[in-house]
Structures are given as structure tokens and as C-alpha cells.
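1. model this:
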Amino acid sequence: MACRCLVAVLLTWLGGSTPLTAAQAPRFKVDDAPLPATAQPSFSFSPIVEKVAPSVVNIYSTKTVRQLPMWGPFMEDPFFRRFFGIPDALPRERRERSLGSGVIVTEDGYILTANHVVEGADEIRVALADGKTEYEAKIVGTDPRTDVAVIKVDARDLPAITIADSDKLRVGDVVLAIGNPFGVGQTVTMGIVSAKSRAGLGLDYEDFIQTDAPINPGNSGGALVDIAGRLVGINTAIISRSGGNLGIGFAVPSNLARYVMERLIEDGKVTRGYLGVYIQPVTPELAREFKLKDLSGALVADVIENSPAADAGLKAGDVILEFDGRKVQNDRHLRLMAAQTRPGSEVRIRILRDGREQTLRVKLGEMPEEGGLARAGRPGGLRRGPQADPLDGVVVDDLTPRNRQMYGIPSHIRGALVVEVAPDSPAGQQGLRPGDVILEINRRRVTNADDAVRESEANRQSTVLLRVWSQGASRYIVIDATRRR
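-> From the prediction side, this is the model:
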């Protein structure tokens, strides 16, 4: 399972700083040139380490943890304590200390680290690589949704690292991980980029660099650098059964970390671009139904009313192929690109609609606290006859005030309510559930149960394309009568 270095990521926000003007914003050292592909192998990385190591710091954080007595929370009541003869002066709090790493990104003391290193801390101290200099630090801002945090020390002329363009990093590039594993002191390990764009560690925005450079508890927040000595990632997590390195480590790419850092420093919070669509990945079944050449792109399952996407003319069933001139690899990639675009920006979106490509212009809004550009809801249904077909075993009914209340279906949703799905039916095995609302069958609108029955009877294929509303969102699903689990 995925193990966070030091502690698990906690979903609380620690506030932000007073926004800065453009003139006050710190200047970062940035070098976005790609590494030469024909570079000769080196027998020593010591020049790189000597250049970069002073920029990596040790972070010691302390927080107060409230601790209930072992006999249970009812002893919080003074009456019970007196009844059992337990004194009021009970130890209720304890101090918890953690260890991590960070990277100096400006000469005047801004430090980039992982959110879980400083989350909830009452006191943070930063020790430089020289082993002599130590500062008290304050939290500028944190972003649990990416596990990135920025802290600040009151100092000048610090050794700031140069930041690289992580999009130009390639699988197979040599990288060095620098941090303070297990508190033994600053340590350098070497490996390669094992993969890019990894996800699945439980954060809202994930685009991890995977590396086999040894990363252990204490490395969190430390630097992942290329052989030019430039920051390409912030080490944040490992996959391990033992808690130690097994050769699968993850780092937040420098481009993502830099965007979050700049927003925290300049705006006091992280603002993200908002498109206003529910999207889902393109599966092989959906690719066949929508006549797509491959599985790239993001399928629009629904468009939120009065959103930037709705204003631009996006529709359910569109496949977004490009965002602001960049190819969309999948739904998660689109979500990341939109989130890393400043609200108010106007971007071009190339879509595929009914087999034809077209380009739309969208002016992004600001992502609300919840919702926005997100995956469609979980897969959420028609019995229409004895013959075997994709919707055999499904029973539908009209939407009524009573069943809307029962299933929590909003008043603006129109369609056929799925009230029964045989567990062994193709639809049941492939994701349709009671409480789902069928909105379309083979891209034809369904407004009630009779519509659904009529459209299902008109289908003569072994597959059927449904658009369903389920658990607060819409998505497409292909039911294939020939596929059994």
C-alpha cells in the first residue's frame, strides 16, 4: 500500500499569507532547457551534489496532539472523574515531533516542502546543510490537495536552487534524491525516472514522477534533482510494505509544485482554473461507440449549467482532444491542466463532436471550494422482454416526487429511473444500479420510462450506449451483452 513519508496526508488547510503585489513577489531561479540526450556518463556526481546540497534543509516540526484518557471519552465529564476518584489534573495533551526536508527556492528564505511535513505544526525549525545554522520558520501556506507547502525563514543570501521544467523530464533520466532519511543527516541517493504522470495515492491532483532513487521517511519535502543540479520534483511518498525504500518513490513535479507555491505566496491561497464539466476516461468500449482512433482525450459526461464550458458551447458527448494547444492524454491530465491555468485565462479547446473536430474558446472561471472539473460520478438503469440483450434484467419507472426523495435525485434531472437490476445481467455486471437515471440511450434523449423502453426496443445490437445520472453526476457507460465478468 502507499505509505506517506513520516505521516499520512491530512485534509486540513492551514491558512495562507497576505497576498503580495507583482513587485513584491519573490523571484525564482528557473532553467527550462531540456537535458542533452547524448550526454556522456559521469563517474562522479560530486560536483552536482556540492552545487545542490546547500539548498536542501532539514525541517523539525512540533505539534500538540490532544490525547483522551485510556478509559474513554466519558471521563471528560468532571462528575464521572469525581465519582471514580480521578483527579482533574490529567495529562490531556502531548507534544509530537516529526522530521522532514525542504528546498530553498529564494535567497530571502522561501522554502518548498511537503504539506504532510508541516501539517498542524505549532513550531517549525529549519537547519541548513552546514549543520550549524538554524532558523525558526513560519507557514506561508499549504495545499493538501497536492501535498505541497511553503514555509519562510527570516534570512538573506541563502543558496536557492534552480528550478527545471519537469514536463521536459524523460523516463530514463538520471536523478538524485537529497534529504534527511530517518534523521541520520543529509543523504544523497541516485536512480532514474521510472515513470511519469503516476496517480492513485489519494490526492485530488496527482501527476507524480516515479523514481527508483531510494526515498525513506525523512526524505519527504526534499529535492529530486537532475544531473544539471536543477529541481525537478519534491519527494513526497513511497510504496512500501516495510515502511522503508523498495525502489518505488514518488515526487511532485516541479511545475506543479511551482504553480502551487506561486499562488500561495502571491495570492495567499491556491486558485485553480474552472471549466465546469464532468469528465470520464475513454475506455475501449466508449472509443468504439464514439468512433475514436485511440483512448486519448477526455469524454464530457455532463456540462454544469452556467459554467465556462456551458458558455463556450461544450456538450455532453464531446471528447476534449487538446487544451490550450496541448494534447489531452486522459481525463486526469485535463483536470490537471485546467487546475494549473489561472482563472480568467482564455484557452482554446479542440474537441471531437459527432466525428468532426472543432475548436472552442473558453474563458476559465475560478474553481469553487468543491466541485468543478472532476471525474463523473461512480457508475451507477430496464427489463423490456425475455430476449437476451444489453438491457435484459433492467426495470425502469418514471421519476416521481417520492422516488426523487428516496434516491436524492434533483428536480432538474429528467429520464427513466432504474428501480431493479438483475445482479447476473449484463447491465448489473457492468455497473448499472437501482437509483441511477437513464438520460440517453444510444445518444437519444430519454425523458421517462416509456421513452427508455421504446429506445431499448429499437436497439438491435449486442451493445448499447447509455448516459446515466448517478450519485450526483452524469457519465457514459457501454453495456455489452457478450461480455460477462
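
2. only C-alpha atoms from now on, for both contacts and neighbour counts.
-> Noted.

3. next, count neighbours for residue 169.
-> When neighbours are counted by other Cα atoms under 10 Å, residue 169 registers 19.

4. Proceed likewise with the subsequent sequence, for comparison:
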Amino acid sequence: MSLDRRSFKVGIIAGVFLVTGVAVGIVFSSRLGWLPSAVSSPTEGAATTAPALSGPTPPNFVPIVKAVMPAVVNISTRRTVRSQGGDVPSQFQDDPFFRQFFGEEFFHRFQMPRERRESSLGSGVIVDSAGYIVTNNHVVAKADEIKVLLNDKREFSGKVVGTDPKSDIAIVKINARDLPVIPWGDSDKLDVGEYVLAIGNPFGLNQTVTQGIVSAVGRANVGIADYEDFIQTDAAINPGNSGGALVNARGQLVGINTAIFSRSGGYMGIGFAVPSNMTRSVMDSLIKTGKVVRGWLGVSIQEVTPDLAKQFGMKEARGALVNEAILDSPAAAAGIQSGDIITAFNGKAVDSPSTLRNSVAQTVVGKSVKVEVLREKKSMTVDVKISEQPKDIAQSEGETAQGDGKDTALAGVEARNLTPDIARQLGLPPGTMGVVIAGVEQGSAAEEAGLQEGDVIMQINHQPVRNIGDFKRLSGKLSKKDSSLLLINRQGRKLFLALRP
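-> Model (predicted):
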């Protein structure tokens, strides 16, 4: 009996401890928030209200995208590329044993041209309901076949109306009517920080929209095209976006997406678009005349550096310094002189040589404009009547030429235009004028005089060399007996070289 009583007492004590532990646990759990509180719990059946967002409401781009998306198209191209067959190693080609063993036909097959079909994808923007589409030149260049896929899945064959490699713009026409279009915007009014949308077909993913801001405007010397005035944006642009639309927050076309800066081949936050104003000017010229007619002022210019600005009495480095007003040019007729600094053109401030160059090129031929110049620390305005860019200048950009004449001083010299990209690679300052040496024939007079690849010819016999046109014209005047005095720029250092025939 004593054992049973003792067990009964132990059981009662254990039960008391258990009940007490549970009670204490509940109290601590409620204080620590492990159990729902009756006070904070919503009434049964009542809806839970999300906390209100503070700050401005994010912009809603849905209506804009719905309005402009139908005017952005997919462009696919095909072209035939002819190439030589796989080359047989030279040690086998010259070995009579291999030729006897395999036969001449075997070696002939390796040397026969082979054809292959290449295809590419890009984007385009319908800018006229009659079927005119703007895209990039590099999207349709050398294409044998162009297919245009619309937003409503209709497909058309495209025909190139005209191309302008210097601005990387091309116009394609399809046989269709009453097409949706995107209204033009004024790219000159774009502000840095403004919202923009990039619409295109990256990697073949049709009708893709990305959003960003305008990172910068007036980007030049990028090395993408001859005429550069790019809009820089951080809206994602990838392969296939080329030729697509850059649209502002009002649904207006402000640019044509053209290129990206990338070390990986993909998007890295820096994209470039050709401004709508430049695009529209090129488009109108291509449709009306089949070519791009650009205005011409007729000056050789360079950048105003901080040191030059001090010398000319300017508070800041801006404008375009005139090295020379070409004879019989609009600038010379208006009285513009060497040493003048052009600060404004047709009411628009000139920040750099590229700004002036683009403004002049887009000016209607025959139009009289006011040009503000700084001369001897005094500001003045002159009236200039813009003429058409001469053919020798327009055609010479991007050409490669050799010195004329077999026995002249410049025989065996191969030169090409000095582009901003080449100038940067050579370490030359922006605005450097001349032609860069691409090759010097061994044993030529130029090689004996010390002319090297990468040298930039700035003068021939005291005459300025601005482009290949000047180089061809001046070298063509040399006879077999004429010596030639060259002023060259070698890695930023100027020196004279005397060449004997």
C-alpha cells in the first residue's frame, strides 16, 4: 500500500508541473509573437488592406506601347557570299608527289569559289502608311532577299529604295497600304534623363519592349558611322534591335536604334540611336533623289581645346576652329577666315566640330543661314549660302587610294581617310585632319624617305590634305621629276619628309 500511495503522489506532482509548463509556454509564445494575437487579428471575413505606396506613381507606358507597337516590323535578309574553297597547305601544293598522288582535279576543287547563304535579323519602323520603312543600312546591306514581317503576322517582300552608309540609314518599301505609323518626334528637344522605350526584335524575339532613359545626346567620334550625332540610352538594345524604334514618353519616334557598346557582344547598358531629325533628312533625300544630298560650308575645322580657348580669349572650350576656308567655297564667299571660331550655325550653338558638320550636312542646299564666329576676341555674324557637297569630297570618304604614277614621289603609297575611330587608335587628338598611310611599297621613294604605316599626311607641297580627294588630286599633279614635301603627323608629333621620285 505504501508503494501505491507514493506512486499516486508522484503522478499528481508530475501532472501539476506539466500543466504549469504548458501555461508558461503559452504566455511566452504570445509575448514573443509566436502565436496570433486576438487583438491584431482581422475580423473574420474582412479584407486585408495593403500599405499605401509613398512617392510619385510610376509612369504607365501601356497605352504608348499599344499605339506604336504595330508600326515596328521584323526584317530578315538573305544574301549569297562567294568565297574561295578551303586552301590546301602550301607545302602540299608545291609537292609534286602529292600532286601526282591526288591529281590536279583534287587541288582544283580546293581553289574553286564556293557559295554559301547567310541570313540575318533586324528591325524596322513604318514611317509612311504607303509602305516606307526606316531601318539601318547594315541590316539590309548587300541583301539578295528582304522579308518584312508585320505585327499582324502578314509578310511582304521588301525593296531597298536607298541606303546611306555614312549615317547607317536605309529605306525599304513594301507593297502595302494604310499601314500603322509612328509619328515623328523632334530629337533636338530630347533631354538627358527623359524616359524612352526601345522596340524591336532582339535575338528574333518579335515585338520586344525595353525601357530606360536618355543617357546623353550628341555623341560623336564613336567610330560607328561617318556622320555621328547619336542618342545614348540605357534602354536594353541587343542584336536584332538594329533598325528598331526609340520612342519618347509621348509615343513619338525620336531615334533609330543602331548599335551598342559591348565587350561581351550583349547589352552592357550603353546603346546608340540615330536621331530622328537626321533620319528624316536622310529619308526624304533618298526617297526624292535616290541619294543623300548634303550641304557644304567649305571649311577645314578642328576642336577647340582648353589651351586654344585661352589663346583665343574664350572662357570655355567650345565651337569649331577654322583652319582654312576652301577657295571658292560658301565660307570663303561669306568672308570666313582661318583662325575664326564658329560658335553658332543657323541659330544652333556649335559645341564641337562634329556638331557643325552634322548641322551643315542637314541644311537644305541653297539656303542662306547665319553663322556666328569669334574673330580676334570679337563676336560677329555672317550670312552664308549653303551649296551642295562636291562629289570629290562626298565620294572620297571611306575610299582607299594609291599615289598616281608609277615613277612619281608618291608611287607605292596607299592611303585612306582618317576616321575618328582610326584617329583614336593612333592616339591623335579629335579634329586631326589628313589621310592615314595604309601601306608603303617596299623599295619605293616613300619607304626610302622614312614614310611608315600609320603616318598621317597633312600636307603635300604646302597644300592641305583633308581627305582622299585632296590626296588623289595633289598626287596626280606630280610628274616623274617632281620632288614632294610632306607634312605628316606621327603619333601626335609633326615632321616634314622630303620624297624624291
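
5. packing partners of the lengthiest strand in the second structure?
-> Ranked by number of residues, the top strand in the second structure under DSSP state E is strand 113-128. Here strand 113-128 of the second structure touches strand 72-84, strand 132-136, helix 137-140, strand 195-200, going by 3 or more Cα pairs under 8 Å, 6 or more residues apart in numbering; DSSP states H and E.

6. mean shift of it relative to the first structure?
-> Mean deviation of strand 113-128 of the second structure relative to the first structure after superposition (mean Cα distance after the TM-score superposition for the first structure): 0.8 Å.

7. residue 68 of the second structure should be in a helix, yeah?
-> Yes. Under DSSP: H, G, I helix; E, B strand; the rest coil, residue 68 of the second structure falls within a helix.

8. what's the distance between it and residue 123 of the second structure?
-> Separation of residue 68 of the second structure from residue 123 of the second structure (Cα to Cα, to the nearest Å): 14 Å.

9. which secondary structure state does residue 196 of the first structure sit in?
-> Residue 196 of the first structure ends up strand, using three-state DSSP.

10. aligned partner of it in the second structure?
-> Under the alignment defined by TM-score structural alignment, residue 196 of the first structure is paired with residue 217 of the second structure.

11. what's around its match, how many residues?
-> For residue 217 of the second structure, using other Cα under 10 Å, the count is 19.

12. how about the contacts made by it?
-> 190-192, 229-232 (Cα atoms under 8 Å, 6 or more residues apart in numbering).

13. out of those residues, which is nearest to residue 253 of the second structure?
-> Checking the contacts of residue 217 of the second structure against residue 253 of the second structure with Cα to Cα, the nearest one is residue 190 at 11.2 Å.

14. what's the match for that closest one in the first structure?
-> So, by TM-score structural alignment, residue 190 of the second structure is matched to residue 169.

15. tell me the buried residues within the contacts of residue 217 of the second structure.
-> For those, a neighbour count by 16 or more other Cα atoms under 10 Å gives the buried set as 190, 229-232.

16. now, these that are in strands?
-> Judged by DSSP E, those include 230-232 as members of strands.

17. the residue nearest to residue 421 of the second structure when sequence neighbours are not counted: neighbour count?
-> Spatial nearest neighbour of residue 421 of the second structure, chain neighbours left out: residue 223 (4.5 Å); criterion: Cα to Cα, 6 or more residues apart in numbering. For residue 223 of the second structure, the count of nearby residues is 14 (other Cα under 10 Å).

18. tell me where the stretch 401-501 of the second structure has strands.
-> 413-417, 435-440, 456-460, 463-464, 484-490, 493-499 (DSSP state E, counting those that start in this stretch).

19. give me the contacts around the fourth one.
-> Spelled out, that is strand 463-464 of the second structure. 434, 458, 470, 474.

20. between those residues, which is nearest residue 331 of the second structure?
-> residue 470 (18.2 Å).

21. now for the closest one, how many residues are close by?
-> Neighbour tally, residue 470 of the second structure, other Cα under 10 Å: 20.

22. quick one, helices of the stretch 201-350 of the first structure?
-> 254-267, 284-289, 308-312, 331-339 (DSSP state H, counting those that start in this stretch).

23. re earlier: mean neighbour count, the strands of the stretch 401-501 of the second structure: which tops it?
-> Among the strands of the stretch 401-501 of the second structure, ranked by average contacts under mean count of other Cα atoms under 10 Å, first place goes to strand 456-460 (a mean of 25).

24. other SSEs contacting it?
-> Right, strand 456-460 of the second structure is packed against strand 435-440, helix 468-476, strand 484-490 by 3+ Cα pairs under 8 Å, 6+ apart.

25. and if we set it to 6 Å?
-> When contacts are defined as 3 or more Cα pairs under 6 Å, 6 or more residues apart in numbering; DSSP states H and E, strand 456-460 of the second structure sits against strand 435-440, strand 484-490.

26. the shortest one vs helix 468-476, what angle?
-> Direction vectors for strand 435-440 of the second structure and helix 468-476, defined by axes from the mean of the first three to the mean of the last three Cα atoms, to 10 degrees, enclose an angle of 60 degrees.

27. and if you look at the longest one?
-> On the basis of the same axes, to 10 degrees, strand 484-490 of the second structure is oriented at 150 degrees to helix 468-476.
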